[in-house]
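Asker: Any chance you can model this:
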Amino acid sequence: MKKILRYILLFILFAFVVIQFINRPEKISEPVTDNDIILSLNIDDEIAAMLKTSCYDCHSDQPRYPWYSNVAPLSWWIGDHIEHGRDELNFSLWGTYTARRRDHKLEEVVELVEKREMPLPNYLPMHKDAELSDEQIEKLRNWANAERANIAAETEN
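Answerer: Sure thing, here's the model as predicted:
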């Protein structure tokens, strides 16, 4: 029985080592452009810091990769999160979005942050700094609503 258990453990260790070399997700690190939401809207430092800390890892072309993002299968899971997050909303491409899409995305940001669905609850244990306080949520809501008003005024003209 001990021999079988030893072989199973060796097989698991071997498999773990082998998967480190299989299908490694591409790490994204693009330079910031004028299309980035912070630059295109000239966002104040406080809101910019909130977005960078709580949103940019999954919703921009400048994610921060923690050490464990190099270890499969976590690397696959993190890569998948980033891919899906960027497909849904990419703050690095904000300047390329239509006014209608920007308005809708800001509406979704407020809704998901208020419900505390964003940042994702499973993201927060390893990224305590990403958790938004009630005060920060209120500031983010006020900022997003002001931007939505700007978009509405822009489309009326």
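Asker: CA only for contacts and neighbour counts going forward, please
Answerer: Fine.
Asker: any idea which helix or strand carries the residue nearest to the spatial centre of the chain?
Answerer: In the chain, the centroid-proximal residue (C-alpha atoms, centre = their mean) is Cys58; its distance is 1.8 Å. Taking DSSP states H and E as the criterion, Cys58 maps to helix 56-59.
Asker: Now show me the structure for the sequence below, then we'll compare the two:
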Amino acid sequence: MKKILRYILLFVFFAFVVIQFIKRPEKINEPVTDNDIIGLLNVDKEIAAMLKASCYDCHSNQPRYPWYANVAPLNWWIGDHIEHGRDELNFSLWGTFTARRRDHKLEEMVEMVEKREMPLPNYLPMHKEAKLSDEQIEKLRKWANAERANIAAETETEN
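Answerer: The predicted structure is shown next:
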């Protein structure tokens, strides 16, 4: 029995080493552009800090990759999360969104944060700084609603 267990452990270790050389997900970390939400909307420091701590790792082109993002299979999982997050909302591309899309994304963002679906619950144990307090959620909600009002005023003057 010990011999079988030793072979199983050896096989698992060998498989773990081999998968480290399988294609790694591309790490994207681009410079901040004029289309980024923080610069474009002149977001105040407190809201900007919340967005960066709680959202930017998955919803921007400036994620912070932790050390374990270099270890397969975790890097595949993290890469998939980031890719999916950017597909849903990429704050780095905010300036390319239509007014209607910006309004909808702000509405969705508030809804997801209030329901505590964002940041993802499985992200929080390793990223304590990303957890939003009730007070922070309220500030984010007020900020997003003010931005939505600005969007509505913009589109009203355009028509």
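Asker: any idea what sits nearest the residue nearest to the centre of structure 1, other than its immediate chain neighbours?
Answerer: Ile82 (4.4 Å; C-alpha to C-alpha, 6 or more residues apart in numbering).
Asker: got the buried residues for the helix or strand containing the one you found?
Answerer: Assigned by DSSP H and E, Ile82 of structure 1 belongs to helix 74-88. For helix 74-88 of structure 1, the neighbour count (16 or more other C-alpha atoms under 10 Å) marks 75-76, 78-79, 81-83, 85-86 as buried.
Asker: From Trp67 of structure 2, how far off is Pro31 of structure 2?
Answerer: Distance, Pro31 of structure 2 to Trp67 of structure 2, using C-alpha to C-alpha, to the nearest Å: 21 Å.
Asker: next one: Lys105 of structure 2
Answerer: 31 Å.
Asker: neighbour count winner among these two?
Answerer: Using other C-alpha atoms under 10 Å, the more surrounded residue of Lys105 of structure 2 and Trp67 is Lys105, with 20 against 8.
Asker: Stretch 89-106 of structure 1: end-to-end distance?
Answerer: Note: stretch 89-106 of structure 1 ends 10 Å apart using C-alpha to C-alpha.
Asker: same question, stretch 41-49 of structure 2
Answerer: End-to-end distance for stretch 41-49 of structure 2, by C-alpha to C-alpha: 14 Å.
Asker: Quick one: residues in contact with it.
Answerer: Stretch 41-49 of structure 2 is contacted by residues 37-38, 139-140, 143 when judged by C-alpha atoms under 8 Å, 6 or more residues apart in numbering.
Asker: Give me the helices and strands touching the top helix by length along structure 2, please.
Answerer: The longest helix of structure 2 (DSSP state H) is helix 134-158. Packing contacts for helix 134-158 of structure 2, counted by 3 or more C-alpha pairs under 8 Å, 6 or more residues apart in numbering; DSSP states H and E, involve helix 45-54, helix 99-114.
Asker: Residues in contact with the last one: which ones?
Answerer: By that I understand helix 99-114 of structure 2. The contact list for helix 99-114 of structure 2, computed with C-alpha under 8 Å, 6+ apart, reads 89, 94, 118-119, 137, 140-141, 144-145, 148, 151, 155.
Asker: if we go to 7 Å?
Answerer: Helix 99-114 of structure 2 has contacts (C-alpha atoms under 7 Å, 6 or more residues apart in numbering) with 118, 137, 141, 144, 148, 151.
Asker: Just to check, Ser54 of structure 1 is in contact with Ala130?
Answerer: Yes - judged on C-alpha atoms under 7 Å, Ser54 of structure 1 makes contact with Ala130 at a distance of 4.2 Å.
Asker: related to what we said a few turns ago, now the contacts of stretch 41-49 of structure 2 as JSON lines including distance to Leu9 of structure 2 and neighbour count?
Answerer: Shown next, in JSON lines, are those (distance: C-alpha to C-alpha, whole Å; neighbours: other C-alpha atoms under 10 Å):
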{"residue": "Ile37", "distance to Leu9 of structure 2": "49", "neighbour count": "20"}
{"residue": "Ile38", "distance to Leu9 of structure 2": "49", "neighbour count": "20"}
{"residue": "Lys139", "distance to Leu9 of structure 2": "51", "neighbour count": "15"}
{"residue": "Leu140", "distance to Leu9 of structure 2": "49", "neighbour count": "23"}
{"residue": "Trp143", "distance to Leu9 of structure 2": "53", "neighbour count": "17"}
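Asker: Kind regards, and thank you for your time.
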